[in-house]
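Visitor: Predicted model follows, preceded by the sequence.
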Amino acid sequence: MENLHILFWLVKDLCWCLAFKPLGMVMIAPTLLVAIWITWKNRHIVAELAHNLAITIWITANSIWMIAEFYAVDEKVKPYCIIPFSLGILILLYYYLIYAPLQRKKENTATLQVSVAPVAEEV
């Protein structure tokens, strides 16, 4: 299912490039639904959650932009796409600059504590 998501996304974007409006519009639903499903399925793994959430937001912004181009209002709508694109970037920046380094520091501290723990003497 997760690899099928890529196929849906590529078909949607190909329809956008070729100006196949009906199929492009239809492909938004399965592309977004699978992205949301993948995000939900992997929500317990923070790295996966952050990346899949950013992808879902990216597909949303990408779809809005596609619709705007199909109906020749892209110059009015495109600036609003900056919001979800930026939100996706902020999620990943938080993950890479704050969350992941804190997790590494916690893991290193825990490893250090285990390695210096006193060894119990046999009686």
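Guide: Looks like it arrived, so ask away.
Visitor: use CA for all of it now, contacts and neighbours both
Guide: OK.
Visitor: Return the set of buried residues in the helix or strand containing Leu90.
Guide: Using DSSP states H and E, the element containing Leu90 is helix 74-94. Along helix 74-94, these residues count as buried under the neighbour rule (16 or more other Cα atoms under 10 Å): Asp74, Lys78, Cys81, Pro84, Phe85, Gly88, Ile89, Leu92.
Visitor: Report the contact partners of Trp16.
Guide: Gly24, Met66, Phe70 (Cα atoms under 8 Å, 6 or more residues apart in numbering).
Visitor: Next up, the contacts around the second one.
Guide: So that's Met66. By Cα under 8 Å, 6+ apart, the neighbours of Met66 are Trp16.
Visitor: Next up, a structure to set beside the first:
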Amino acid sequence: MENLHIVFWLLKDIGWCLIWKPLGIVMIFPTLIIAIVIAYRTRALMSELCHNLAILFWISANSYWMISEFAGVDHLPVCGWITYKHLALIPFLTGLFCLAYYYLFWRPRNREELETM
């Protein structure tokens, strides 16, 4: 499933790069669905879950950014100097928060569990 996920992700980004809007937009759905399934399946392992959630948020941010470019609104201001493209920072930073939580809080407090794996 992970390998198929990469194929869909690449097709989405190829659609974005070549400005093939239908391909880029259609590929969002299988890419996100598989990312959700992978995160759900790895929920028992905190390391895998946090990394897969970060990937899920990355794909979400990437997909939003692509759509904002396709719609021609990525450069328009939302509030002050913040543009629609900047709103992609919300899921990007959420993914970064997942990784920061894992590496700065969970992992240091669960070293014994990690050593027995």
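Guide: Received it, and whenever you're ready, just let me know what you need. Just so we're clear, the structure is a prediction, and the values are computed from it rather than from any experiment.
Visitor: How far does the helix holding Leu90 of the first structure sit from its chain's centre?
Guide: Offset of helix 74-94 of the first structure from its chain centre (Cα atoms, centre = their mean, to the nearest Å): 13 Å.
Visitor: if I look at the nearest residue to Ile64 of the first structure once chain neighbours are set aside, how far off is Trp65 of the first structure?
Guide: Residue nearest to Ile64 of the first structure in three dimensions, not counting chain neighbours: Cys81, with 7.2 Å by Cα to Cα, 6 or more residues apart in numbering. Using Cα to Cα, to the nearest Å, we find Cys81 of the first structure at a distance of 7 Å from Trp65 of the first structure.
Visitor: Also Leu90 of the first structure?
Guide: Distance from Leu90 of the first structure to Trp65 of the first structure, counting by Cα to Cα: 20 Å.
Visitor: Could you double-check that Ile28 of the first structure lies in contact with Lys12?
Guide: Yes: look at Ile28 of the first structure against Lys12 with Cα atoms under 8 Å: they come within range, at 6.6 Å.
Visitor: Have a look at the two and say which one is more surrounded.
Guide: Neighbours per residue (other Cα atoms under 10 Å) separate Ile28 of the first structure from Lys12, with Lys12 holding more: 27 against 22.
Visitor: pretty sure the more buried one contacts Met27?
Guide: Yes: using Cα under 8 Å, Lys12 of the first structure makes contact with Met27 at a distance of 5.2 Å.
Visitor: hmm, back to that, just give me the match in the second structure for the residue nearest to Ile64 of the first structure.
Guide: With TM-score structural alignment as the criterion, Cys81 of the first structure lines up with Ala88 in the second structure.
Visitor: which residues touch that match?
Guide: Ala88 of the second structure neighbours (Cα under 8 Å, 6+ apart): Ala61, Asn62, Tyr64, Trp65.
Visitor: before we move on, the earlier item: I'd like to know which of the contacts of Trp16 of the first structure are part of helices.
Guide: Using DSSP state H, the subset of the contacts of Trp16 of the first structure located in helices is Gly24, Met66, Phe70.
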